[in-house]
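S.K.: Sequence and predicted structure are below.
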Amino acid sequence: MTPPTTILLPTTTHSPVIEEIATQLDPSDELLIICDDESDPVADYGEGVQNVQVVVAGEPTGCSGKANALATGMDKATHDRIVWTDDDFHHPSDWLAAFHEAYDEKGPVSELYFFVGSDVLSTLLEPIYAIGGTLGTYANNKPWGGAVMFERDDLDWESFLRNLQRTVSDDQLLSEYLDTTTLKRIRQVEIGGTIRETLERHVRFTQIIHQHNPRDTIVMGLITSLLALFCLLSPVYAGVCVTLLAAGLYAYFGIYRWTALLSYPAIILQVPLMIYALSRNTFVWGGRRYRWRSKFKVEIIT
């Protein structure tokens, strides 16, 4: 028998994911839909719906909107077992039950993402996100904030909540507090929209690594530069090698997309994109512009 569980879903819209999760709840579970403001479209959802409640987080101060929403939800949670999830991927009918089964066997667990591009730039960068994101997260057992299950006693709850409310990246901070097992269970997440949005997202991804693990930024930059140099000096051999590497990685995670063929130009493009991302001092996420001065010093500009 699974324990009562609180599921935290930050969203401002009437996402179909709400219904996908609500139908999986046990009578003792609760789904907290966390929005920013009472004017958000989803703010009136849950009136009279059993086990579903809308929580208004308010405007963030000194942290990202996502971090603020999750901190508010964790403060409101009434159960010890907690699930974080997002509204941008499909939750199959056995999603929550499979999560409980995995937790009971392994302790804190996280699923895995694969970013699917929806504009020219995000599509081109799919192999980069697969190698650096999907593979890196899986190999290092990092939690993904889009699908992670843990309990209160699994981390220093109070300290984590304090720090969550003064930073940007919810899951990167969680990885510093929580030892997880990352399951080889892929959720495809569509990203992009416009080239501008993809650039802003790439800046955020790069800044997350830079602010939390500055040494990793150096290592990542060195490896990326060497790979790009290899591609430029030996285009035929390098093109075959990196394409086969990407195709093998895709197949390992059960992803069969033609974008593995883009690994060669993506690796070359990653060098100027990384320089661009590190040179930027602001980025836009969820309609807000942030200046992230250090890990726990976040300024919201608009």
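M.R.: Nice, I can see it.
S.K.: CA atoms for contacts and neighbours, from now on please.
M.R.: Fine.
S.K.: next one: the host helix or strand of residue 242 to chain centre, how far?
M.R.: For residue 242, the host element (DSSP states H and E) is helix 235-252. Centre-to-centre, helix 235-252 and its host chain are 25 Å apart (CA atoms, centre = their mean, to the nearest Å).
S.K.: so what secondary structure elements neighbour it?
M.R.: Judged by 3 or more CA pairs under 8 Å, 6 or more residues apart in numbering; DSSP states H and E, helix 235-252 is in contact with helix 214-233, helix 263-279.
S.K.: Mind listing what's buried along that helix?
M.R.: Residues 238-239, 242-243, 245-247, 249-250 are the ones in helix 235-252 that count as buried (16 or more other CA atoms under 10 Å).
S.K.: got the angle between that helix and helix 214-233?
M.R.: 130 degrees (axes from the mean of the first three to the mean of the last three CA atoms, to 10 degrees).
S.K.: which residues are in contact with helix 235-252?
M.R.: 127, 130-131, 135, 230-231, 256-257, 260-264 (CA atoms under 8 Å, 6 or more residues apart in numbering).
S.K.: okay, pairing it with this:
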Amino acid sequence: MAPPTTVLLPTTTQSSAIEEIATQLTPSDELLVICDRETDSVADYGDEFRNVRVVVAGEPTGCSGKANAIATGMEEATHDRLVWTDDDFHHPPNWLAALHEAYDRKGPVSELYFFVGSDPLSILLEPIYAIGGTLGTYATDKAWGGAVMFERDDLDWESFLRDLRRTVSDDGLLSEYLDTTSLKRVHPVEIGGTIRQTIERHVRFTQIVRQHNPWDTVVVGFVTSLLALFCLFVPLYAGIGTTLLATGVYAYFGVRRWTVLLAYPAIILQVPLMVYALTRRTFVWGGRRYRWHSKFDVEIVT
């Protein structure tokens, strides 16, 4: 039998994810729904499930709202085994039990995302996120904050919480503190909404890599530039090659999306987008604008 578990769900709205997770809890488990303010709609969440509790994190200072919410949730957690998750994907009925089973066999574990675009730019970038994001996360066993399970003793608890309250990326930092095994379980996560939102998200993704893995930024930039040149100077072979590459990645993770055909233009577009993202001084996330000076130097502009 799995030990009592605390599930952390940062959200400001009364999403369906709350009920999806709550119905999977045992009587000894708890779900902490963490919002920013008492005025957030989820703050009035009822007591339909007795082991669901709303926690108000308050305004962040020197870190992102997500990092502040996770840090607050970890401080409020009753149990030693923890799960982080998000409200932007479906949690199937066996989701929590499957994480427990995997943890008992492998130790700290994390599942995977597949970003599904909802505006023209995020749709175009799907192959990039599949190759660099889904495949990259799986190949390097990075933690994804949407579905990760670990225990207190698996990391330096106090140091992690201290650093979490002075940075932007919760799972970027977690990957530095925690050795996880990536499970080949993929959750579709809808992103985008508007082109502006997609650009801001792309800037954040790029700067997370830059702050936590600067050498990876160099390698990715070099490889992407070579691929883009290949696409421009040998378009026929490059078009076939990049499409086959993306097709293989999609198939490996069991994803069927017509966007696999966009790999060729996506790779070309990635070069100017990466340059733009690396030169941007600020980005918007969750209604706040951040200036990320260094890994542990975060300024909230608005």
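M.R.: Alright, I've got the coordinates. If you're wondering where the values come from, they're calculated on a predicted model, not measured in any experiment.
S.K.: if we can go back for a sec, export the helices and strands packed on helix 235-252 of structure 1 to a markdown table and tack on distance to residue 192 of structure 1 and mean neighbour count?
M.R.: Listed next are these as a markdown table, based on distance: least, CA to CA, whole Å; neighbours: other CA atoms under 10 Å:
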| stretch | distance to residue 192 of structure 1 | mean neighbour count |
| --- | --- | --- |
| helix 214-233 | 22 | 16 |
| helix 263-279 | 15 | 18 |
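S.K.: Turn these into CSV, including distance to residue 166 of structure 1.
M.R.: Below are those laid out as CSV (distance: least, CA to CA, whole Å):
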stretch, distance to residue 166 of structure 1
helix 214-233, 18
helix 263-279, 21
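S.K.: Quick check: which of those is nearest to residue 90 of structure 1?
M.R.: Closest approach to residue 90 of structure 1 among these (CA to CA): helix 263-279, 26.4 Å.
S.K.: now what about that closest one, what contacts it?
M.R.: Applying CA under 8 Å, 6+ apart, the set of residues contacting helix 263-279 of structure 1 is 124-125, 127-128, 202-204, 206-207, 221, 224-225, 227-229, 231-232, 238-239, 242-243, 246.
S.K.: And stretch 161-177 of structure 1, by the same measure?
M.R.: By CA under 8 Å, 6+ apart, stretch 161-177 of structure 1 touches 61-64, 66-68, 70-71, 74, 142-145, 155-156, 160, 208, 212, 292, 295-298.
S.K.: Please, a ChimeraX command that selects the buried ones among those residues?
M.R.: A single ChimeraX command selects the buried members of the contacts of stretch 161-177 of structure 1 (16+ other CA under 10 Å):
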select :62,63,64,66,67,68,70,71,74,142,143,144,145,155,160,208,212,292,295,296,298
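S.K.: Just the contacts of stretch 161-177 of structure 1: which are in strands?
M.R.: When DSSP state E defines the strands, the subset of those inside them is 292, 297-298.
S.K.: For the stretch 101-250 of structure 2, just list every one of the helices.
M.R.: In the stretch 101-250 of structure 2, the helices defined using DSSP state H, counting those that start in this stretch lie at 120-124, 126-128, 136-140, 157-164, 170-177, 195-212, 214-233, 235-252.
S.K.: Is it possible to get CSV of these that adds distance to residue 111 of structure 2?
M.R.: Output for the helices of the stretch 101-250 of structure 2, formatted as CSV (distance: least, CA to CA, whole Å):
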stretch, distance to residue 111 of structure 2
helix 120-124, 22
helix 126-128, 18
helix 136-140, 9
helix 157-164, 21
helix 170-177, 12
helix 195-212, 18
helix 214-233, 21
helix 235-252, 15
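S.K.: Residue 108 of structure 2: which of these is closest?
M.R.: Smallest distance to residue 108 of structure 2 across these (CA to CA): 10.9 Å, for helix 170-177.
S.K.: average distance between that closest one and structure 1?
M.R.: Compared with structure 1 after fitting, helix 170-177 of structure 2 has a mean deviation of 0.4 Å; criterion: mean CA distance after the TM-score superposition for structure 1.
S.K.: Provide the aligned range in structure 1 for that helix.
M.R.: Aligned by TM-score structural alignment, helix 170-177 of structure 2 corresponds to residues 170-177 of structure 1.
S.K.: Mind naming the longest strand for structure 1?
M.R.: strand 181-191.
S.K.: Superpose on structure 2 and give me the mean offset of it.
M.R.: Mean deviation for strand 181-191 of structure 1: 0.2 Å (mean CA distance after the TM-score superposition for structure 1).
S.K.: Quick check: which helices or strands does that strand pack against?
M.R.: Contacts defined by 3+ CA pairs under 8 Å, 6+ apart place strand 181-191 of structure 1 against strand 109-117, helix 136-139.
S.K.: Could you single out the most deeply buried of those?
M.R.: Sort those by mean neighbour count, taking mean count of other CA atoms under 10 Å, and strand 109-117 sits at the top with a mean of 24.
S.K.: Contact partners for residue 185 of structure 2?
M.R.: Residues in contact with residue 185 of structure 2 (CA under 8 Å, 6+ apart) are 111-112, 253.
S.K.: cutoff 6 Å now
M.R.: 111-112 (CA atoms under 6 Å, 6 or more residues apart in numbering).
S.K.: with structure 1 superposed, average distance for the helix or strand hosting residue 6 of structure 2?
M.R.: Using DSSP H and E, residue 6 of structure 2 sits within strand 5-10. Compared with structure 1 after the fit, strand 5-10 of structure 2 shows a mean deviation of 0.1 Å (mean CA distance after the TM-score superposition for structure 1).
S.K.: go on, stretch 265-279 of structure 2?
M.R.: Superposed on structure 1, stretch 265-279 of structure 2 shows a mean distance to its aligned partners of 0.4 Å (mean CA distance after the TM-score superposition for structure 1).
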